[in-house]
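Trainee: Need coordinates for the below:
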Amino acid sequence: METEIIEGATVPVTHSWAHQSTVDLLRQQLAPALRPSGLCSGSGDLALPGTADRYVPDLAVVPTELAVHGGALTPDRTLLVVEATESSSADTDRTVKRRRCARFGAPLYLLVDRQERACTLFSQPGALGWTRVDGPHPFGVPVRLPEPFELDLDTSEF
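Mentor: The predicted structure follows:
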């Protein structure tokens, strides 16, 4: 079983089939834009320098050249971090991970809030959080991902 370290606490990573289905739908929509751009998606470790914390995002997009070398990446080396909430960890995805990904420079953080049935895209990270927030958009409303993706995510099946 995978684990994360969130604010110093070791937390098991567990996901329902409904959660996995949502992440799979996202992966399918992103796939056509990835390989031609030299990118890949996965759920590898993200390390937060200067802390003991280590996250396992539900989905992250990174340059393929970084993924093949193994080991944890830092959020600033990603292009997109996605968290789809589970009822047991929704507050962590909504607050702690979102705040820490901004602090450590993830350019985009997509929160797929399955309990609230809405998606929010956070961008332009800074030391005090995200300076741009697009959403929340109810499921069924497309969510526009900026460069390098330039695509509208279909959220109707989430």
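Trainee: Could you use CA atoms for every contact and neighbour count after this?
Mentor: Will do.
Trainee: Count residues in the vicinity of residue 125, would you?
Mentor: When neighbours are defined as other CA atoms under 10 Å, residue 125 has 23 of them.
Trainee: Remind me what the one helix or strand it maps to packs against, helices and strands.
Mentor: Residue 125 belongs to strand 118-126 when assigned by DSSP states H and E. When contacts are defined as 3 or more CA pairs under 8 Å, 6 or more residues apart in numbering; DSSP states H and E, strand 118-126 sits against helix 98-103, strand 108-113, strand 129-138.
Trainee: The longest one: which residues count as buried?
Mentor: Okay, so that is strand 129-138. Neighbour counts over strand 129-138 (16 or more other CA atoms under 10 Å) mark 129-130, 136-138 as buried.
Trainee: One more sequence to fold, the one below, so I can look at both together:
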Amino acid sequence: MSVQPHSDTASYVADDPETALKYAIQHVRGDDRVQIVEGVIEALSPTWDHENAADLIREQIGPTLRRLDCRAGSGNLDLPGSSNWYVPDLAVVPRDLVKGARALLPDQTLLVVEVTSDSNGDTDRIVKRRRYAEYRAPLYLLVDRQERTCTLYSEPGDLGYTEVHGPHPFGTPIRLPEPFDLELDTSEF
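Mentor: Below is the predicted model:
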């Protein structure tokens, strides 16, 4: 069998564009991480200040993660049936789901955290909040660095989250309900 070179005039028609797009971004060469938000590919390049906020949360929930047998990270979240593939700033998931997983679903998380950036604040405030609720992420914590507030969304439904706690100014403790049952110190965000 011979291999034919790809022609400039040849066309590629994917039977399933969603699968093709999600496959392609998982195979980007180099260290770049990308996500898809409503069909638009976004390169991720968080600042140190941005990463600091996610790290402060990770440090505070560390003992609880061990108690719950969970892991926290910024692994891929697939939203099947849509052109969305998210890389949250932090997601908490049961440990038994992470081994060998290329992506998880929002309803497999216990908590999703997004930290806003100047370039994508509205994506986190509006689009991701709606999509996380639609895909049943039980808790969504928005750390809004531009507004200097934190908001916890819970009780996901078809029309969005039905419980909203906040926005609270940085420095106000944020109570994470069961299974976490802890207060986050937001004073250093």
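Trainee: picking up where we left off before, the helices and strands packed on strand 118-126 of the first structure: which one's closest to residue 25 of the first structure?
Mentor: strand 108-113 (11.7 Å; CA to CA).
Trainee: ok now do the aligned residue in the first structure for residue 38 of the second structure, which residues does it touch?
Mentor: In the first structure, the residue paired with residue 38 of the second structure is residue 7, using TM-score structural alignment. Residues in contact with residue 7 of the first structure (CA atoms under 8 Å, 6 or more residues apart in numbering) are 52-53.
Trainee: One more pass at 7 Å, please.
Mentor: By CA atoms under 7 Å, 6 or more residues apart in numbering, the residues touching residue 7 of the first structure are residue 53.
Trainee: and it, how far is that from residue 104 of the first structure?
Mentor: 14 Å (CA to CA, to the nearest Å).
Trainee: same thing with residue 28 of the first structure?
Mentor: Residue 28 of the first structure is 27 Å from residue 104 of the first structure, where distance means CA to CA.
Trainee: what's the matching range in the second structure for the lengthiest helix in the first structure?
Mentor: Secondary structure assigned by DSSP state H gives helix 17-34 as the longest helix of the first structure. Using TM-score structural alignment, helix 17-34 of the first structure corresponds to residues 48-65 of the second structure.
Trainee: what's the mean gap between the matching stretch and the aligned bit of the first structure?
Mentor: Compared with the first structure after the fit, stretch 48-65 of the second structure shows a mean deviation of 0.5 Å (mean CA distance after the TM-score superposition for the first structure).
Trainee: now what about that stretch, what contacts it?
Mentor: Taking CA under 7 Å, 6+ apart as the rule, stretch 48-65 of the second structure contacts 71, 89-90, 115, 180, 184, 189.
Trainee: Closest one to residue 26 of the second structure out of the residues you listed, please.
Mentor: residue 89 (17.2 Å).
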